[in-house]
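1. this is the structure alone, sequence omitted:
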């Protein structure tokens, strides 16, 4: 099972004031509309629960374009970036190319900019597997929420370095 061993993602209530000060950008693909809308809604709700009511959202055609959108957000000095997308395996090597490009590109943005990127890109064999992870009613996981919380928790941890 995909979620086995995952940490409980939460922000300390004492840090909620710090969350409200964060500028968060969301880069979200458009492929697989129902799943993407659920991921984006979940990410927005998670951010709103932390007091981040107006994240900047950049919609791009697909997962291949996520790194350039994340890079643009990083150049504008957002404190955290959430990347959301869906790639479903087909009968060609396209799946591997797109997944590798999106993953490598997003890692590069995070490492080179020092800005955390929450990875909410679903890489699934079937559309049903993606639906199970999308936070839809009846889904077993909510990767949009997880990606948003991961990005914010990491941003707070990095800010905490200066406080010690």
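-> Here it is on my side, so go on. Just so it is clear, the structure is predicted and the values come from calculations on it, not from any experiment. Residues are numbered from 1 along each chain as shown.

2. only C-alpha atoms for contact and neighbour calcs from this point on.
-> Fine.

3. show me where this structure has helices.
-> Assigned by DSSP state H, the helices in the chain fall at 16-20, 33-49, 66-75, 94-113, 127-133, 143-161.

4. out of those, flag the one nearest residue 27.
-> Residue 27 lies closest, by Cα to Cα, to one member of the helices of the chain: helix 66-75, at 5.9 Å.

5. list the buried residues of that closest one.
-> Within helix 66-75, the residues scored as buried using 16 or more other Cα atoms under 10 Å are 66-74.

6. likewise for stretch 3-11?
-> residue 11.

7. do stretch 41-53 as well
-> For stretch 41-53, burial by neighbour count (16+ other Cα under 10 Å) applies to 41-47, 50-52.

8. list the residues that contact the closest residue to residue 140 other than its chain neighbours.
-> Closest residue to residue 140 apart from its sequence neighbours, by Cα to Cα, 6 or more residues apart in numbering: residue 132 at 5.4 Å. Taking Cα atoms under 8 Å, 6 or more residues apart in numbering as the contact definition, residue 132 lies against 138-141.

9. among the residues you listed, which ones are buried?
-> Burial by neighbour count, judged by 16+ other Cα under 10 Å, picks out residue 141 from the contacts of residue 132.

10. and of the contacts of residue 132, the nearest to residue 32?
-> Closest to residue 32 out of those is residue 139 (15.8 Å), distances taken as Cα to Cα.

11. from residue 163, how far out is that closest one?
-> 39 Å (Cα to Cα, to the nearest Å).

12. next: residue 83.
-> Distance, residue 83 to residue 163, using Cα to Cα: 28 Å.

13. below is structure B, check it against A:
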């Protein structure tokens, strides 16, 4: 299981950032855990305004993340889960979501926290969902990464 080597930094006060969460609807228990983890990270960073938008599935995350980035959010957190099945659907959805979310970040210069779980089975997803008994909290991790990157972008020097 991943997680080894993860940073242990505390989130700075980022109360003035506008952060949106876009979350898929599939796999409700896992998604509830991911959203709860994202909300915990927002609270830790003292971000009080929350925007949560739900979409049908992971495939729909990039288009809504792009719309949120275009509307002026400082960061977007994309949360979803794709469980491997017996068809190539897994590869197509995972690739489309990853490529699409990367494009959103680069096209808009807005950090996109990547909280899309790509798992072989339900047990792996539950283990990463930040639920009681989970080994990892990927919703929190994705949100923390987006917040920290937004602050980094804000602090970049202007050439002079």
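-> Perfect, I can see it now. Here the structure is a predicted model, which is why all the values come from computation and not from measurement.

14. distance between stretch 104-118 of structure 2 and the chain's centre?
-> Relative to the chain's own centre, stretch 104-118 of structure 2 is displaced by 7 Å; criterion: Cα atoms, centre = their mean, to the nearest Å.

15. and what of stretch 35-45 of structure 1?
-> Relative to its parent chain, stretch 35-45 of structure 1 has a centroid offset of 10 Å by Cα atoms, centre = their mean.

16. now that stretch: which residue numbers in structure 2?
-> Under TM-score structural alignment, the match for stretch 35-45 of structure 1 in structure 2 covers residues 30-40.

17. ok, average deviation of that stretch from structure 1?
-> On superposition with structure 1, the average gap between stretch 30-40 of structure 2 and its aligned counterparts reaches 0.7 Å (mean Cα distance after the TM-score superposition for structure 1).

18. the closest residue to residue 45 of structure 1 other than its chain neighbours: how many residues sit nearby?
-> Counting by Cα to Cα, 6+ apart, residue 145 is the residue found nearest to residue 45 of structure 1 once chain neighbours are left out, at 7.6 Å. Using other Cα atoms under 10 Å, residue 145 of structure 1 is surrounded by 25 other residues.

19. residue contacts, whatever residue of structure 2 lines up with residue 145 of structure 1?
-> Applying TM-score structural alignment, one finds that residue 145 of structure 1 aligns to residue 140 in structure 2. Applying Cα under 8 Å, 6+ apart to residue 140 of structure 2 gives the contacts 34, 36-41, 130.

20. check residue 147 of structure 1 too.
-> 43, 82-84, 118-120.

21. switch those over to JSON lines; also include distance to residue 128 of structure 1.
-> As requested, these are arranged in JSON lines below (distance: Cα to Cα, whole Å):
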{"residue": "43", "distance to residue 128 of structure 1": "20"}
{"residue": "82", "distance to residue 128 of structure 1": "23"}
{"residue": "83", "distance to residue 128 of structure 1": "21"}
{"residue": "84", "distance to residue 128 of structure 1": "17"}
{"residue": "118", "distance to residue 128 of structure 1": "23"}
{"residue": "119", "distance to residue 128 of structure 1": "20"}
{"residue": "120", "distance to residue 128 of structure 1": "17"}
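
22. ok, these vs residue 35 of structure 1, which is closest?
-> Nearest to residue 35 of structure 1 among the contacts of residue 147 of structure 1 is residue 84, at 10.2 Å by Cα to Cα.

23. corresponding residue for that closest one in structure 2?
-> The alignment partner of residue 84 of structure 1 in structure 2, by TM-score structural alignment, is residue 79.

24. now do residue 117 of structure 1
-> By TM-score structural alignment, residue 117 of structure 1 lines up with residue 112.

25. thought its match was touching residue 73?
-> No: when contacts are counted by Cα atoms under 8 Å, residue 112 of structure 2 is not listed as touching residue 73 (10.4 Å).
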